[in-house]
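J.: Pasted the sequence and its predicted model underneath.
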Amino acid sequence: MNTNRLKKAQRILDFFHNNFGLHPPYNVLVDGTFCRTALEEKLQIKEQIPKYLGAQLKLVTTQCIIMEVEKLIKINSNLYGAWLVVKQFPVHKCGHAKNPIPASSCIKSLLKKRNPAKYIVASQDDDLCQYIHRRVVGAPILYLHYKTPTLEKPTEKCLVVASKKSKTLTVFEENTLKSLKRKYIEDDQQPRKKRKKPKNPNSLSCKKSKKVKLPQQGIKEGKRKRKRHRTKKISKPSSTISGE
């Protein structure tokens, strides 16, 4: 599976998930035209479609679709294989069990205008696809381009509706916004505490340390230097010669 194709399909699914509420497991509504083309191209629907979409999904059909293919077998016997393929999918109730209607009309009645059941429509019917483009919002279309499953891009109508939704807030978002505003307004109205100025450092902690004087070299500790005292000599008077 090409990674670029996978990423593109996931971006389209994310668009419908964020704007129209589609979420896995996706309900892929398969009709007879899609089954016939897949059979001709030798495409395994149950294997290839989940790989392409990269998500959990349910392949479903309706009783009207099965009945229509069964009736067409009488006209074209080549549709017998498509009938066997479409029969293997679970049947969603469409409300037409007693009075079956054409497959395209059945799908239109399920989609309505807003696709309430959140279907992904897998079909090769051009008329049905054109109707979805004009009348239905939020219904992705899955078709086969030869052997390649392809998820159609959102239509202009879907883009317009999505842009309008992005401009408006939901009830939950409005309540959240109000609570945040109330919180910030209350915080602003409360008196702010005065910021304390930093105090001067303790004078004792800034007291200079006393330097210890090292003893001088050559003087042993515990002994004082001996001082020399000089004594002055007293000169004796010279003796006089008697008899002069």
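T.: All right, it came through fine.
J.: Every contact and neighbour count from this point should use C-alpha atoms.
T.: OK.
J.: pretty sure residue 96 contacts residue 67?
T.: No. Between residue 96 and residue 67 there is no contact under CA atoms under 8 Å: 10.9 Å.
J.: Looking at these two, which has the bigger crowd around it?
T.: residue 67 (18 against 12; other CA atoms under 10 Å).
J.: Now do the contacts for that one.
T.: Residue 67 sits next to residue 100 when contact means CA atoms under 8 Å, 6 or more residues apart in numbering.
J.: what's the neighbour count on residue 143?
T.: 21.
J.: Confirm that it sits in a strand.
T.: Yes. According to DSSP: H, G, I helix; E, B strand; the rest coil, residue 143 belongs to a strand.
J.: Tell me how far it lies from residue 174.
T.: Residue 143 is 39 Å from residue 174, where distance means CA to CA, to the nearest Å.
J.: Also residue 66?
T.: 47 Å.
J.: likewise residue 22?
T.: 23 Å.
J.: Below is an additional structure, to be compared with the one above:
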Amino acid sequence: MKIKRYKKAQRILGFFQNNFDLRPPYSVLLDGTFCRASLEVKVKIKEQIPKYLGAQTKLVTTQCIILEVEKLSKMRANLYGTWMVVKQFPVHKCGHEGDAIPASSCIKSLLQEKNPAKLLTDHEEKTLKSLKRKYIGEDDQPPPKKKKKPKNPNPLSCKKSKKTKPQPQNEEVKRKRKRHKKKKQLDEEASTSSGK
């Protein structure tokens, strides 16, 4: 692990500890998207996440997440590895064991259950919106619609048709195919015609 990356992670953790009162030990809820991304960049979750967050970090998933990734892996073969990664972690009881729901809804329900008070107060929410407007330029208004420009016709539709006009049946001329004889046959024909 690079020292710069470790220091940056510690700075970010310090920000959340000071502003949102998040303290170790951390519980990290892993979903299929995170596991898929870690596979693509070849990150070993069990080894590297505790290095950044601390040795007491608990990595968990839910039954809903596992079932969703399993269904997706049956439809797409490239998600089989993701399913194998998700299954490695301990399962946290989400309360949807009998009737599985989508992973995103399951995660939201767990967050609401564990955090009865909102993470962001009204003041913090307003501050975040003003910072977004200032630095990113995002407004609450939807972006203006673009005017549609007139488009050129499809170049394939402008081509001349390759159909030929039908000729009258009486004057129909068939093109005869010329046959080329091989040299052997020509020699044999010449010898038989000279023999006669």
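T.: Noted; the coordinates are in hand. The model shown is predicted, which means the values in this text are computed figures rather than measured ones.
J.: Quick check: TM-score for this pair?
T.: Between these two chains, after superposing, the TM-score reads 0.56 (TM-score structural alignment, normalised by the length of structure 2); 127 aligned residues with a CA RMSD of 3.0 Å.
J.: What segments of structure 2 are strands?
T.: For structure 2, the strands defined by DSSP state E cover 27-29, 58-62, 91-92.
J.: Deepest-packed of these, please.
T.: strand 58-62 (a mean of 21; mean count of other CA atoms under 10 Å).
J.: same for that one, what does it pack against?
T.: Packed against strand 58-62 of structure 2 by the contact rule (3 or more CA pairs under 8 Å, 6 or more residues apart in numbering; DSSP states H and E) you find strand 27-29, strand 91-92.
J.: Pull the residues that contact it.
T.: 25-31, 46, 86, 89-94.
J.: Identify, from the residues you listed, the entry nearest to residue 77 of structure 2.
T.: residue 86 (15.4 Å; CA to CA).
J.: roughly how far apart are that closest one and residue 64 of structure 2?
T.: In terms of CA to CA, residue 86 of structure 2 sits 11 Å off from residue 64 of structure 2.
J.: Tell me which of the strands of structure 2 sits nearest to residue 194 of structure 2.
T.: Going by CA to CA, the one of the strands of structure 2 nearest residue 194 of structure 2 is strand 58-62, 96.7 Å.
J.: Would you mind getting the average deviation of the closest one from structure 1?
T.: Mean deviation of strand 58-62 of structure 2 from its aligned counterpart in structure 1 after superposition (mean CA distance after the TM-score superposition for structure 1): 0.7 Å.
J.: Onto which residues of structure 1 does that strand map?
T.: Here strand 58-62 of structure 2 aligns to structure 1 at residues 58-62, judged by TM-score structural alignment.
J.: so residue 27 of structure 2 makes contact with residue 57?
T.: Yes. Look at residue 27 of structure 2 against residue 57 with CA under 8 Å: they come within range, at 5.9 Å.
J.: And residue 44 of structure 2, how close does it get to residue 114 of structure 2?
T.: From residue 44 of structure 2 to residue 114 of structure 2 the distance is 27 Å (CA to CA).
J.: Between those two, point out the one with more neighbours.
T.: residue 44 (12 against 8).
J.: how about the nearest residue to that one, chain neighbours excluded?
T.: Among residues not flanking residue 44 of structure 2 along the chain, residue 38 sits closest, at 7.2 Å (CA to CA, 6 or more residues apart in numbering).
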